[in-house]
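**Student:** have a look at this prediction, sequence included:
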Amino acid sequence: MRADHPLRAIRQLANESLAALQADFSALYSGMGRPLIPPERLLRAMLLQAFYSIRSERQLMERLDFDLLFRWFVGLGVDDPVWDHSTFSKNRDRLIEGDEAARFLSALLPQPRVKRLLSSEHFSVDGTLIEAWASMKSFKPEDGTGPGDPPTPGGRNADADFRSEKRSNETHASTTDPDARLYRKGPGMEAKLAFLSHALMENHSALLIDACGTRVSGHAERVAALAMIEAHADRSRSITLGADRGYDAADFVNERRSMNVRPHIAHNLTRAKGRSAIDGRTTRHAGYAASQRIRKRIEESFGWIKTVAGLERPMVRGVDHVGWGFTFAATAYNLVRLPKLMARVT
């Protein structure tokens, strides 16, 4: 492998973050029972899965079996046996229970080479739809009064006709993934079983500094934004938060101002009488236009996370698993961008 290969710098950054998590890793294991996959190797393998768009754990193990680059990055010797894909999945679930994705992201950002790239005053927030790994046929009445599935030959899925059936999250739930909710992204668009994932971006280098997943609702994006920006708010100095018009709500704007966070939010003029919670106190400043221009870069991270890292419709169920996967993919996105960003300032 050539000396300037991007994976060299990525592996060094990842190793420094993983070294800071050793105490957390030790707490996850009791030391009894069968030997488990070392967490640092498991997380490095999952990074490769995100970088190279490997769809399943089975395919990842097959790639590890013959690819020397993958073995070097993970920390496996040439003759070391590769894990069984089911063992890998079970060990990954243990990390999900320990919320190691958020800790991994948090351990990456304070590194001196990374911290100097980050802004502490200007941020952007946004949310994106993550389609659930569940069929619309699984969305059935919770009281069990709906029609039963007719028998089908050959093991095929039962036929279903939803045209005359009214379905809502108040009366129905997915039998495959009860955490998933029916959600329509916009007027005239198809409703899908989905989750919402949220990210907080710093505006200087467009790196993601926080991420989470939630169930879908009309106010989930604003609630998540409040939780993420609160850790960075400082009442002794003002910071800015850019966002799209979905965050243009009076309660959200007032809450931000009470925390000394200037809400650089796009006007939502589609509301009744075209009223917006953002007035001239905010829009008259040149920084407002800059925030509105830069905030759109967060869509680049969502595009990478969905298409390259495979989170458009992840093959996991439950809001905890989906949120963990999104946060981990956000860390992978930062690691992909960091070598070039660090090269610019050296």
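**Tutor:** Received it, and whenever you're ready, just let me know what you need. Numbers count the residues shown, from 1 in each chain.

**Student:** please count neighbours and contacts with C-alpha atoms only from this point.
**Tutor:** Fine.

**Student:** got the contact list for the nearest residue to A249 once chain neighbours are set aside?
**Tutor:** Closest residue to A249 apart from its sequence neighbours, by C-alpha to C-alpha, 6 or more residues apart in numbering: A277 at 6.0 Å. By C-alpha atoms under 8 Å, 6 or more residues apart in numbering, the contact list for A277 reads 248-250, 253, 267.

**Student:** list only buried entries from the residues you listed.
**Tutor:** 248-249, 253, 267 (16 or more other C-alpha atoms under 10 Å).

**Student:** farthest pair within those residues?
**Tutor:** V253 and H267 (11.8 Å; C-alpha to C-alpha).

**Student:** any shared contact partners between these two?
**Tutor:** 277-278.

**Student:** could you dump the buried ones among the contacts of A277 to CSV with secondary structure and distance to S86?
**Tutor:** Formatted as CSV, the buried ones among the contacts of A277 follow (DSSP: H, G, I helix; E, B strand; the rest coil; distance: C-alpha to C-alpha, whole Å):
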residue, secondary structure, distance to S86
D248, coil, 45
A249, coil, 46
V253, helix, 47
H267, coil, 49
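
**Student:** ok, and here's another one to check against it:
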Amino acid sequence: MMGQSIVQDQLFYAFNLDDHVPRDHLLRGVDRFLDLSELRQHLSPFYSHTGRPSIDPELMIRMLVIGYCMGIRSERRLCEEVHLNLAYRWFCRLGLEDRVPDHSTFSKNRHGRFRQSDAFRFVFEAVLRRCMTEGLVQGEGFAIDASIIKADANRARHVPVSEVAQWRQGTQCSRAVREYLDALDVANPVADDVPEGMHDTQTASRNISPTDPTARWTAAPGGPAFYAYSTNYLIDLSGGIIMDVQATPAHRTSEVDSTRTMIDRVEERFDIKPRRLVGDTAYGTAPLLGWMVEDKQIEPHVPVWDKTVRKDGSLSSGEFQWVPERNEYVCPEGHALRNERRRFTIARSHVTKADTVIYRASQTDCVGCAAKNQCCPNTPSRKIARSIHEGARETARSIAKTPEYSQSRRDRKKVEMLFAHLKRIMKLDRLRLRGLSGAQDEFLLAATAQNLRRMAKWLMPVEADVAMRIA
């Protein structure tokens, strides 16, 4: 006999939302470790004491956390999912009859109070403190790396840098364009005799997007070029927890410079400084190695950026012996290379604009040397440019020979796994917000979601096993 469902309206319902959310649901673990009790106090100076009550900022943060944890990139779709999904309503503290905010309110708050108050960094640091409380951060070793994320800009549309001055004369500019122009004003102040609108834009990229000028034109992944930003992660190697995140244009110099910003910020706000820092060759430049070794006393587990090895078969600088007692190099034939061969009345540092000291051999020694064709075939004498941070470079080279360095190279994969998770699971392979501040907001929320997911995945199963054993 064929059954038939009979739909009958009920006058009263006994419905508990918590009973319909599975105990092993990801959002239960995220809710366990997300504490927004101090968010209202942090945002209170940015709200008026009179007028119509606004939407609860905690509700909006919880909805954004859902979007980044579950890979829901569209704010319009996020509002629809929260309206329909019982687990999402439970996480947002919404009842069955409570209304979900309109998607347009996210843009208003993101570009207003949240950005002015740096609310997203406040939430990120609150989650990071919880990670420390749970024992997931040891602070012994950090890893640094960057990943390129496409900007919300059409790669087929671009303008020459000479048109930037004309943008200032327009009455209507987008938020991303205004931020770009303000950044140029800070970097290149206008002189009194320079007319308005004629700022120096030589530091800007030659290929500029009219919709997102701060985005950098890059072809780093090896395919067609596009506009992009870089998300820079500083992670703790013990548990893979993200300690800090910084958005920069997709340019190697900006990525490397962000290392100092993040390490200093973590030390200032959390009083944590790593014993070792792990990175790839891009972070093995002489100035950064000097900063790590000489200023911060951090062991650089980083390959040295070295271009001294010659490809024409001639002798490289590594085959010359450095004698620190005499402040000179000695070539394989026994001749000395010095930075000065006579005393000056006024002492000179001999440091060039490239932060190097040039050591030269005597032309007399080189002319009659039997190994001249192998040493300096195209110049009268041999010279070596020694970095002022060469001591730090030597420290990095000596560390590279230790077993700890080999382990650090394996541990560095943890930050690469976070980037793969960011793009594949959380679907953040292209930004939705424009401008450097928009990229920073997205990267902060994504890093917050990744730390929350890690705590939920790692700590909740342990608590469940303990409960089963007690029972």
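**Tutor:** Cool, got the structure. Quick caveat, the model's predicted, so the values are computed rather than measured.

**Student:** tell me which of the buried ones among the contacts of A277 of structure 1 is nearest to H232 of structure 1?
**Tutor:** Of the buried ones among the contacts of A277 of structure 1, the one sitting nearest to H232 of structure 1 (C-alpha to C-alpha) turns out to be V253, at 16.3 Å.

**Student:** alignment lookup: that closest one to structure 2.
**Tutor:** Per TM-score structural alignment, the equivalent position to V253 of structure 1 in structure 2 is L289.

**Student:** surely its match and G391 touch.
**Tutor:** No - in this structure, L289 of structure 2 is not within contact of G391 by C-alpha atoms under 8 Å, at 9.2 Å.

**Student:** and R235 of structure 1, how many residues sit next to it?
**Tutor:** 12 (other C-alpha atoms under 10 Å).

**Student:** measure it to G287 of structure 1 for me?
**Tutor:** Distance of R235 of structure 1 to G287 of structure 1, computed by C-alpha to C-alpha, to the nearest Å: 19 Å.

**Student:** again, but for A233 of structure 1
**Tutor:** 18 Å.

**Student:** distance check, K150 of structure 2 against I241 of structure 2.
**Tutor:** Distance from K150 of structure 2 to I241 of structure 2, by C-alpha to C-alpha: 24 Å.

**Student:** where do the helices sit along the stretch 301-450 of structure 2?
**Tutor:** 363-367, 372-375, 390-399, 403-411, 413-424, 435-470 (DSSP state H, counting those that start in this stretch).

**Student:** would you map the helices across the stretch 1-150 of structure 2?
**Tutor:** Going by DSSP H, counting those that start in this stretch, the stretch 1-150 of structure 2 shows helices at 26-33, 39-43, 57-69, 75-84, 86-91, 104-110, 113-117, 119-133.

**Student:** counting contacts, what elements does the last one pack onto?
**Tutor:** Helices and strands touching helix 119-133 of structure 2, by 3 or more C-alpha pairs under 8 Å, 6 or more residues apart in numbering; DSSP states H and E, are helix 39-43, strand 241-249, helix 435-470.

**Student:** looking at those, which is buried most?
**Tutor:** Comparing those by mean neighbour count (mean count of other C-alpha atoms under 10 Å), strand 241-249 comes out on top with a mean of 25.

**Student:** got the angle between it and helix 435-470?
**Tutor:** Calculated by axes from the mean of the first three to the mean of the last three C-alpha atoms, to 10 degrees, strand 241-249 of structure 2 forms an angle of 160 degrees with helix 435-470.

**Student:** what's the average distance of strand 241-249 of structure 2 to structure 1?
**Tutor:** With the two structures superposed, strand 241-249 of structure 2 lies on average 0.9 Å from its match in structure 1, counting by mean C-alpha distance after the TM-score superposition for structure 1.
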